[in-house]
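> Give me coordinates for this.
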Amino acid sequence: EFADAPIDTKTTMDYITPSFANKAGKPKACYVTLVRNKELKGLLSSIKYVENKINKKFPYPWVFLNDEPFTEEFKEAVTKAVSSEVKFGILPKEHWSYPEWINQTKAAEIRADAATKYIYGGSESYRHMCRYQSGFFWRHELLEEYDWYWRVEPDIKLYCDINYDVFKWMQENEKVYGFTVSIHEYEVTIPTLWQTSMDFIKKNPEYLDENNLMSFLSNDNGKTYNLCHFWSNFEIANLNLWRSPAYREYFDTLDHQGGFFYERWGDAPVHSIAAALFLPKDKIHYFSDIGYHHPPYDNCPLDKEVYNSNNCECDQGNDFTFQGYSCGKEYYDAQGLVKPKNWKKFRE
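Next comes the predicted model:
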């Protein structure tokens, strides 16, 4: 009976590629920040860095999202601090609440047990945040008109001048996912995430891109997870990656598995596994030239010319890229990139 049914042979890239069509035009892009009223001070600090280092030169709208209404004080201060258009949105309740299949008593017991075992182990709101960033921020109505976003969090720093339009660079070079920091995850927070992901791939092999970046995630071709992921507090990416059928189905599978609440699955490994497996590896880009800080790690350009010409204010000796807990070495190896001459000194 299904003999005449059309077979969907589209890859994830087929859903993203139209956003590259107008390379000469201004990208449909925005900054996006999930933030609470109480985080205003840290946010204003981040805004100052973004404004001074890039947004005054290449302005784009900024979307602020909150699970509660923003105060007038917050909106006034932020609007004054940002030189471009600002938009404020509230999350739909169904995006920041328990789905019906989650046993909340079980979830509470797990949080109580995990409270002293790992960071945010006892936090309910952190789990809602990870689930939201994984499966819902890109569905917010304020983001519907955009193809690209740059995620900015409170208390980050940009260390260097950015003298080019990053969104335009992504569009012209047909990049889909950009990051600055990669790192190993705490295994105790995601004990079943990898197996769940591999089971999904086995059921949906068509979603695995033939030129994927599996070797960044696994040292044994997928049998086990090496815990490497892109640190998602900084992301410059194409929203159509998350809107694609592959990612929607992947998230839905994870969501029904319950790991956001019964474990503490982070959006960073979720995004990273999806990007590395569903995309050709040449669509993923490491911004080695963007000096970035999110406590406690730095991405500080190691190239002296880049460092000097962009007035970088960071200590190159603190760069995290090749330190032991980072996944910079794994990324360079997986992409076949040449590592900087002095990279080994960071492993000592």
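> use CA for all of it now, contacts and neighbours both
Noted.
> Quick check: W242 touching R248?
Yes: counting by Cα atoms under 8 Å, R248 is a contact partner of W242 at 6.6 Å.
> Pull up the overlap in contacts between those two.
G135 (Cα atoms under 8 Å, 6 or more residues apart in numbering).
> more crowded one of these two?
W242 (26 against 16; other Cα atoms under 10 Å).
> so which strand or helix has that one?
Here W242, judged by DSSP states H and E, is contained in helix 239-243.
> With A237 instead?
Applying DSSP H and E, one finds A237 within strand 235-238.
> How about L65?
Counting by DSSP H and E, the element that carries L65 is strand 62-66.
> tell me what that strand is packed against?
strand 29-34, strand 86-90 (3 or more Cα pairs under 8 Å, 6 or more residues apart in numbering; DSSP states H and E).
> Looking at the ones you listed, spot the one closest to N233.
Checking those against N233 by Cα to Cα gives strand 29-34 as the closest, at 9.7 Å.
> Just the angle for the closest one relative to strand 62-66, thanks.
20 degrees (axes from the mean of the first three to the mean of the last three Cα atoms, to 10 degrees).
> other SSEs contacting strand 29-34?
strand 62-66, strand 148-151.
> which residues does F230 contact?
Applying Cα under 8 Å, 6+ apart, the residues near F230 are F179, T180, V181, S182, I183, A268, P269, H271, S272.
> what's the spacing between the fifth one and W231?
Meaning I183. Applying Cα to Cα, to the nearest Å, the value for I183 to W231 is 7 Å.
> what sits in contact with each of these two?
Between them, I183 and W231 share no contacting residue under Cα under 8 Å, 6+ apart.
> ok, back up a step: any chance of the helices and strands packed on strand 62-66 in JSON lines, with mean neighbour count and distance to R151 too?
Compiled in JSON lines, these are given as follows (neighbours: other Cα atoms under 10 Å; distance: least, Cα to Cα, whole Å):
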{"stretch": "strand 29-34", "mean neighbour count": "22", "distance to R151": "5"}
{"stretch": "strand 86-90", "mean neighbour count": "16", "distance to R151": "14"}
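> Now distance to F74 too, for these, in TSV please.
Output for the helices and strands packed on strand 62-66, formatted as TSV (distance: least, Cα to Cα, whole Å):
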stretch	distance to F74
strand 29-34	13
strand 86-90	10
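> quick one: which of those strands is nearest D298?
strand 29-34 (20.0 Å).
> Residues contacting the closest one, please?
For strand 29-34, contacts defined as Cα under 8 Å, 6+ apart pick out 60-66, 146-153, 167.
> one more to line up against the first:
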Amino acid sequence: MELELGGHGVGYRGMCRFRSGPMFMQPVMSAFDYAWTLDTDGYFPADILSDPFERMWREEKVYSYSHVSRDQASAVQHFWEFCRLYFESKKMDPKSTKMMRRITDALVLRDTYWHEWNRVLFMNDIEITKLSWFRGQQYQDFFSFLDSVGGFWLYRWGDHAVRTIAVAMFLDPALLM
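As a prediction, this is how the structure comes out:
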């Protein structure tokens, strides 16, 4: 049975899942410190004048992305609810990090503050990742939880959403380029 919710089939959903977690754990990737991923429609609006890998290594950066965008609500159905469930199970407060406050909107519900993700994404159509961080226990535990609820297959959760929330929740902003 092919799921067509939002016009994205099983192959696309599998790619999103792969790029969210298993990609980092592939044996062929173990020889590398960084990975540069490019989508087929990604492009560079200007010449690249320096080596981005050397800069990330020199400045001890973990993640580099091309731009920020906002995802369609239909592409992230129930995603934030499961992220919140994960954070609650780990006794983490999404309001506690500077980057999470930037990508969430404060809401007042019954006299308590709650934050909702505003669907802002660090777009990864052109990105560089420090593989050791994405292979690490914290990121892989987060991915494994999301994978266990089936959202990649049922709702078409994208890899950019997973990495955005993980980066915003777990990384210091100084580690981004």
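> re earlier: could you redo the helices and strands packed on strand 29-34 of the first structure as a markdown table and give each row distance to E187 of the first structure?
As requested, these are exported to a markdown table (distance: least, Cα to Cα, whole Å):
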| stretch | distance to E187 of the first structure |
| --- | --- |
| strand 62-66 | 29 |
| strand 148-151 | 25 |
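> Buried deepest among those, which one?
Mean neighbours per residue, mean count of other Cα atoms under 10 Å, is largest over these for strand 148-151, with a mean of 22.
> corresponding residues in the second structure for it?
Aligned using TM-score structural alignment, strand 148-151 of the first structure spans residues 34-37 in the second structure.
> quick one: that stretch to chain centroid distance?
Taking Cα atoms, centre = their mean, to the nearest Å, one finds the center of stretch 34-37 of the second structure at 14 Å from the center of the full chain.
> Near P27 of the second structure, how many other residues are there?
Neighbour count for P27 of the second structure, taken as other Cα under 10 Å: 8.
> The one 3 residues further on now?
By the other Cα under 10 Å criterion, the neighbourhood of S30 of the second structure contains 13 residues.
> cool, S69 of the second structure as well?
Using other Cα under 10 Å, the number of residues around S69 of the second structure comes to 11.
> Now check the first structure for the residue matching it.
Aligned partner of S69 of the second structure by TM-score structural alignment: I183.
> Its match against N233, yeah?
No: judged on Cα under 8 Å, I183 of the first structure makes no contact with N233 at a distance of 11.9 Å.
> show me what contacts the aligned partner of N238 of the first structure in the second structure?
Superposed on the second structure with TM-score structural alignment, N238 of the first structure falls opposite K130. Contacts for K130 of the second structure (Cα under 8 Å, 6+ apart) come out as D33, Y34, A35, K61, V62, Y63.
> roughly how far apart are K130 of the second structure and S30 of the second structure?
Going from K130 of the second structure to S30 of the second structure by Cα to Cα gives 12 Å.
> Identify the contacts common to those two.
By Cα under 8 Å, 6+ apart, K130 of the second structure and S30 have no common neighbours.
> Can you give me the end-to-end span of stretch 121-139 of the second structure?
The straight-line separation of the ends of stretch 121-139 of the second structure (Cα to Cα) is 17 Å.
> and what of stretch 143-152 of the second structure?
Termini of stretch 143-152 of the second structure sit 11 Å apart (Cα to Cα).
> what's the answer for stretch 130-141 of the first structure, then?
19 Å.
> Also stretch 50-63 of the second structure?
17 Å.
> same check, this time on stretch 155-163 of the second structure
17 Å.
> The first structure: matching residues for that stretch?
Counting by TM-score structural alignment, stretch 155-163 of the second structure sits on residues 263-271 of the first structure.
> now the helices: where do they sit in the second structure?
Taking DSSP state H as the test, the helices found in the second structure are 10-20, 52-58, 79-89, 98-102, 131-135, 137-148, 151-155, 159-170.
> Turn the ones you listed into JSON lines, including distance to T112 of the second structure.
JSON lines is the format used below for the helices of the second structure (distance: least, Cα to Cα, whole Å):
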{"stretch": "helix 10-20", "distance to T112 of the second structure": "33"}
{"stretch": "helix 52-58", "distance to T112 of the second structure": "40"}
{"stretch": "helix 79-89", "distance to T112 of the second structure": "16"}
{"stretch": "helix 98-102", "distance to T112 of the second structure": "16"}
{"stretch": "helix 131-135", "distance to T112 of the second structure": "34"}
{"stretch": "helix 137-148", "distance to T112 of the second structure": "26"}
{"stretch": "helix 151-155", "distance to T112 of the second structure": "28"}
{"stretch": "helix 159-170", "distance to T112 of the second structure": "21"}
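> Out of these, which is closest to W117 of the second structure?
Nearest to W117 of the second structure among the helices of the second structure is helix 79-89 (6.5 Å), distances taken as Cα to Cα.
> Which secondary structure elements does that closest one sit against?
helix 137-148.
> Show me what the helix it packs on packs onto, helices and strands only.
Helices and strands touching helix 137-148 of the second structure, by 3+ Cα pairs under 8 Å, 6+ apart, are helix 79-89, helix 159-170.
> once aligned to the first structure, how far is the last one on average?
On superposition with the first structure, the average gap between helix 159-170 of the second structure and its aligned counterparts reaches 0.5 Å (mean Cα distance after the TM-score superposition for the first structure).
> Just the buried positions in that helix, please.
Of all the residues in helix 159-170 of the second structure, those buried under the rule 16 or more other Cα atoms under 10 Å are D159, H160, A161, V162, R163, T164, I165, A166, V167, A168, M169.
> And these, which is closest to W57 of the second structure?
Taking Cα to Cα as the measure, W57 of the second structure lies nearest V167 of these, at 17.7 Å.
> How about the contacts made by the closest one?
Listed by Cα under 8 Å, 6+ apart, the contact set of V167 of the second structure reads Y63.
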